[in-house]
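**Student:** pasting the structure only:
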């Protein structure tokens, strides 16, 4: 039964379900669900909130010479979120304080 359950958990997890959702649905603990998923070879997704995609124009603003602080203010984001969005968009960041 564990193999069948592991396969079911794997399919549901790869379909987008969270570990917490699966544990609740199948009457398992979070830890047991995670252990079963790992035993099936699943690569676990990142925990916690994901960095949102950079809004249209953010990358161009930075690559056009604006600082991260300026881009953050323009798009209404914090410095940290703006930096993470730029990195997620594969932007090479300039050294601090350097403009184009």
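**Tutor:** All right, it came through fine. It should be emphasised that the depicted structure is a prediction, and the values quoted were computed from it without experimental measurement. Numbers count the residues shown, from 1 in each chain.
**Student:** CA only for contacts and neighbour counts going forward, please
**Tutor:** Noted.
**Student:** which parts of stretch 57-67 are buried?
**Tutor:** 58, 59, 62, 63, 66, 67 (16 or more other CA atoms under 10 Å).
**Student:** which helix runs longest in this protein?
**Tutor:** The helix that spans the most residues within the chain, counting by DSSP state H, is helix 2-14.
**Student:** list the buried ones in that helix?
**Tutor:** The neighbour-count check on helix 2-14 (16+ other CA under 10 Å) flags 6, 7, 9, 10, 13 as buried.
**Student:** just checking, what packs against that helix?
**Tutor:** helix 19-26, helix 30-39 (3 or more CA pairs under 8 Å, 6 or more residues apart in numbering; DSSP states H and E).
**Student:** mind checking which of these is nearest residue 81?
**Tutor:** Across the helices and strands packed on helix 2-14, residue 81 has its closest neighbour in helix 19-26 (25.6 Å, CA to CA).
**Student:** presented hereafter is structure B, for comparison with structure A:
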């Protein structure tokens, strides 16, 4: 009976694990090490690394969005104006460090308080 065994995989090099834990993406590590995405992913999993979930990249706020929001424009209005969804617009503002108004709050003009 001829039983073929899979060759044992080499353990993930410590550099792979360190790069991933430092925040590098699987794509970036694969490109930097001339390995395939699948090879990098498999090596990290075999090394016991828990993989991060992929994150969607959100573009920075377009010019004028922050000042419009700070002058009372609602997020829904900004989303319609800039062609984004409510959630993407909200995320853009949060990533830019804007403190959001409470939900349902009546907008006010800066300096009117």
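**Tutor:** That came through fine. These numbers were taken from a predicted model, which means no experiment stands behind them.
**Student:** where does the TM-score land?
**Tutor:** TM-score of the superposed chains, computed with TM-score structural alignment, normalised by the length of the first structure, equals 0.66; 94 aligned residues with a CA RMSD of 3.5 Å.
**Student:** that older thread, can I get the buried residues of helix 2-14 of the first structure in a markdown table with distance to residue 28 of the first structure?
**Tutor:** Compiled in a markdown table, the buried residues of helix 2-14 of the first structure are given as follows (distance: CA to CA, whole Å):
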| residue | distance to residue 28 of the first structure |
| --- | --- |
| 6 | 12 |
| 7 | 15 |
| 9 | 11 |
| 10 | 14 |
| 13 | 14 |
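**Student:** now residue 59 of the first structure: how far from residue 67 of the first structure?
**Tutor:** 11 Å (CA to CA, to the nearest Å).
**Student:** next: residue 47 of the first structure.
**Tutor:** Residue 47 of the first structure is 29 Å from residue 67 of the first structure, by CA to CA.
**Student:** also residue 83 of the first structure?
**Tutor:** 10 Å.
**Student:** over to residue 80 of the first structure?
**Tutor:** Residue 80 of the first structure is 13 Å from residue 67 of the first structure, by CA to CA.
**Student:** ok, which of the helices and strands packed on helix 2-14 of the first structure comes nearest residue 98 of the first structure?
**Tutor:** helix 19-26 (42.9 Å).
**Student:** tell me which residue is most central in the second structure.
**Tutor:** residue 55 (3.4 Å; CA atoms, centre = their mean).
**Student:** is the counterpart of it in the first structure in a helix, a strand, or coil?
**Tutor:** In the first structure, residue 55 of the second structure lines up with residue 48, judged by TM-score structural alignment. Of the three states, residue 48 of the first structure takes coil under DSSP: H, G, I helix; E, B strand; the rest coil.
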